[in-house]
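K.L.:
Predicted structure and sequence below. I'll ask about it afterward.
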Amino acid sequence: MPVLPAPGRTARLGAALLTAAALYAGSARPAAADEPGWTAEPAAGSAPRPGGARPYFYLAGAPGAVLEDRLSLTNATDRERTVTLRGADAHHTADGAFAVRPAAAPTGAGAWIGFGSGATVTIPPRTRAVVPFTVTVPPASPPGDHPAAVVATEAGREAGVRVHLRVSGPTLAALTVEDVSVRGRGAAAEVAYTLVNRGNVALAPQLAIDAEGAFGDLPGRSARPLPLELLPGQRVALSEPWPGAPALDRVRLTLTVTAPGGAEATAEASAWFVPWRAAGWTGAGLLLLGGTGAAAPALVRGRRARAEQPQGGAPGAPPEQGDPTPAPDHELTGAPR
């Protein structure tokens, strides 16, 4: 007959299964402490925008104007959050990424941002708070783009939202290309260069590379956008892979950079492409061959001189009278007697 489990054994088995299920469920969900818990983003405007929510703030006004906008803070957790808000200067890093200056007092457009009495906001659980702020443009502000950001801080975590601020007035889109060079050889070849924004507006540059060798045109790069935004006054060093680099040629490169607003700049550079390892072996072989060719006539002349030299004296000199024994061969070398 079948054996049924005892009641105590069944209870223990059920408890073990429940414990395993609980552990599995806990491991399948990320820990609450690892979740960000809250977000900061531009509040939705009254007019619908293509593509949904705004990715950043865009504000424009004349010197002396006071501009307004709103920040949305969403608390997705089950506990209250207290968030501190501030304005900050912004910039681009060396690789073109948008970044925020440290929490020190801002000296640029970040100092124009104010929250009034709303610089510290307490957000209840599962709640979204909309916080207004202002941007007061100083009367003597130069026209053009001024990068800034709104930064929200809570318990050591920061979230920044970009503020694209343009002061009205004459704008200038201008840039230069500098320090063009070629690095590497073969498939590892790349073109290095530096872009400088000489104007007062942010630029979205495009780059084209033309290459001409001693034997004709070479593969370059058609015009396409670079994955960065160039802020006014910014200088950034970049490089582009160049898989079309030749193995043996003298190349002239022409870099052309353009940006909306009429900005355009060109720069040129020349480079030799030589397979140095093969050239080294070839040069060594030529040196060895040249050395052998130079030594051969001397060797032949030496052998001919010894063949024509009479025994017992210097070349062409008769032996001394009364000395029947010729001088030993070692005297020809200048050795002492």
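P.N.:
That came in fine, so what should we check first?
K.L.:
drop to CA atoms for contacts and neighbour counts, all remaining ones
P.N.:
OK.
K.L.:
what comes up buried for stretch 251-260?
P.N.:
Buried residues in stretch 251-260, counted by 16 or more other Cα atoms under 10 Å: 251-259.
K.L.:
how about those, which pair is most distant?
P.N.:
The span of the buried residues of stretch 251-260, defined through Cα to Cα, is set by V251 and A259 at 26.3 Å.
K.L.:
List the neighbours of stretch 207-215 that are in contact with it.
P.N.:
217-226, 249-258 (Cα atoms under 8 Å, 6 or more residues apart in numbering).
K.L.:
try it again with 10 Å
P.N.:
By Cα atoms under 10 Å, 6 or more residues apart in numbering, the list of residues contacting stretch 207-215 from outside reads 191, 217-226, 240, 242, 244-246, 248-259, 264-272.
K.L.:
Filter these down to just the ones in strands.
P.N.:
Secondary structure from DSSP state E places 191, 217-225, 240, 249-259, 264-272 of those in strands.
K.L.:
got another, please set it beside the one above:
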Amino acid sequence: MASPALRALPLAALLLLAVPAAPVAAQTNDDAGTVTWSVRPADASGEDGRAWVEQELDPGATATEHMAVRNLSDTEVTFALSAADGFFQDNGRFSMLPSNEPSVDAGLWIDVQETVTVGPDETAVVPFTTTVPDNATPGDHAAGIAASVLSEQVGADGATVGVESRVGFRVMTRVTGDLAPAVSLEDVSSSYDLSWNPFAPGSAQVTFTVVNTGNARLLVTGALTAAGGEAGFPGPEEIDQELLPGDERTFSVTVDDVWPLVYIPAALEITPVVGVEGEGAAIDPVTADAGFWAVPWPQLIALAGIGLLIFSTFRGRARSRTRLETLLEAAREEGRREAEDEPAAT
């Protein structure tokens, strides 16, 4: 919830900073100067080293956690504190609903004071409580909690624009009960990127959608094998891919150095892991056939060219031999005529 002062400022635009897995400092600028701050999980005494909050609660239960709001600026700053439903973006990064979108799930379970004022280079530890409704469904529920500031900027048309900047961390609540992790693979499609160099292989790409059909948060990993090659996902430079219950996300995986052998058998396997910070339990892998056609057109064209060259060579030799025989026959015939026309000796 925003403070009365923040609500009074007309908002022409909102800027939402994604809530990262490992919270970092945020910075904004306005006429009052630069405001830089960070928000991290904490206990009553201060930051406790966690990246985010994981908690397991019964329906109807309440738990108290803390957030450390650190003001890295040179002046005192009043931050607005808020909670909202959390979600994973298409790129796998965690975020929370913007201020103008109402929460319908775990964002409503969190109660935190509206504002906190923090002096320059100081940290304020603020408690917040999570109260699970009596009728909450078992499984994982995601929310985010953040500290924000509102600044004014003047747009190109001269209008004053209010910009909300916020940073925070995720709050994952697992409601006790029957945990039923499940996942499905949908819309599996394969394609082949042909290399027109007949002496170079191409690459295979498989696109598919992973759907979390259970009630537990899942970390998704897997591999695609094709023609003896293999590619894992996520890649070494990519972030972990997590899916909340009901989430679906589309992935594309490429295997390089695949020769076109008319039909390429390929197999896709994903290995979901039930997500809990610091641990995880794997569930049965899910597999799908991803075979595809890969007609070796460059090689066929090259073979056709070689065949045409061989045919042309032999045909040229046959023509030369026929022409030579024709010339020899004409020479013999000319010799016979000359012999016949020559007068007999007396």
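P.N.:
Yep, it's here. Predicted model only: the values in this text are computed from it and were never measured.
K.L.:
Would you mind finding the match for R162 of the first structure in the second structure?
P.N.:
Per TM-score structural alignment, the equivalent position to R162 of the first structure in the second structure is R170.
K.L.:
That match against W52, yeah?
P.N.:
Yes. Between R170 of the second structure and W52 there is a contact at 5.4 Å, judged by Cα atoms under 10 Å.
K.L.:
Which one of the two is surrounded by more residues?
P.N.:
Neighbour count, other Cα atoms under 10 Å: between R170 of the second structure and W52, R170 has more, with 29 against 21.
K.L.:
that's a strand at the more buried one, yeah?
P.N.:
Yes. Residue state for R170 of the second structure (DSSP: H, G, I helix; E, B strand; the rest coil) corresponds to a strand.
K.L.:
Which secondary structure state is assigned to the nearest residue to it once chain neighbours are set aside?
P.N.:
Nearest residue to R170 of the second structure, sequence neighbours excluded (Cα to Cα, 6 or more residues apart in numbering): G144, at 4.3 Å. What three-state DSSP gives for G144 of the second structure is strand.
K.L.:
What are the buried residues along stretch 31-50 of the first structure?
P.N.:
Neighbour-count burial for stretch 31-50 of the first structure, counted by 16+ other Cα under 10 Å, picks out 37-38, 40-44.
K.L.:
so how far is it from its chain's centroid?
P.N.:
30 Å (Cα atoms, centre = their mean, to the nearest Å).
K.L.:
Check stretch 211-225 of the first structure too.
P.N.:
Per Cα atoms, centre = their mean, the displacement of stretch 211-225 of the first structure from the mean C-alpha position of its chain is 23 Å.
K.L.:
Repeat that for stretch 239-246 of the second structure.
P.N.:
Using Cα atoms, centre = their mean, the mean C-alpha position of stretch 239-246 of the second structure is found 10 Å from that of the whole chain.
K.L.:
Also stretch 204-217 of the first structure?
P.N.:
Put simply, stretch 204-217 of the first structure sits 21 Å off its chain's centre (Cα atoms, centre = their mean).
K.L.:
Could you give me the buried positions within it?
P.N.:
For stretch 204-217 of the first structure, a neighbour-count test (16+ other Cα under 10 Å) marks 204-213 as buried.
K.L.:
Show me those residues that map onto strands.
P.N.:
The strands, defined by DSSP E, take in 206-213 from these.
K.L.:
related to what we said a few turns ago, how about JSON lines for the buried residues of stretch 31-50 of the first structure, with secondary structure and distance to A88 of the first structure added?
P.N.:
Formatted as JSON lines, those follow (DSSP: H, G, I helix; E, B strand; the rest coil; distance: Cα to Cα, whole Å):
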{"residue": "G37", "secondary structure": "coil", "distance to A88 of the first structure": "23"}
{"residue": "W38", "secondary structure": "strand", "distance to A88 of the first structure": "20"}
{"residue": "A40", "secondary structure": "strand", "distance to A88 of the first structure": "15"}
{"residue": "E41", "secondary structure": "strand", "distance to A88 of the first structure": "15"}
{"residue": "P42", "secondary structure": "strand", "distance to A88 of the first structure": "16"}
{"residue": "A43", "secondary structure": "coil", "distance to A88 of the first structure": "19"}
{"residue": "A44", "secondary structure": "coil", "distance to A88 of the first structure": "22"}
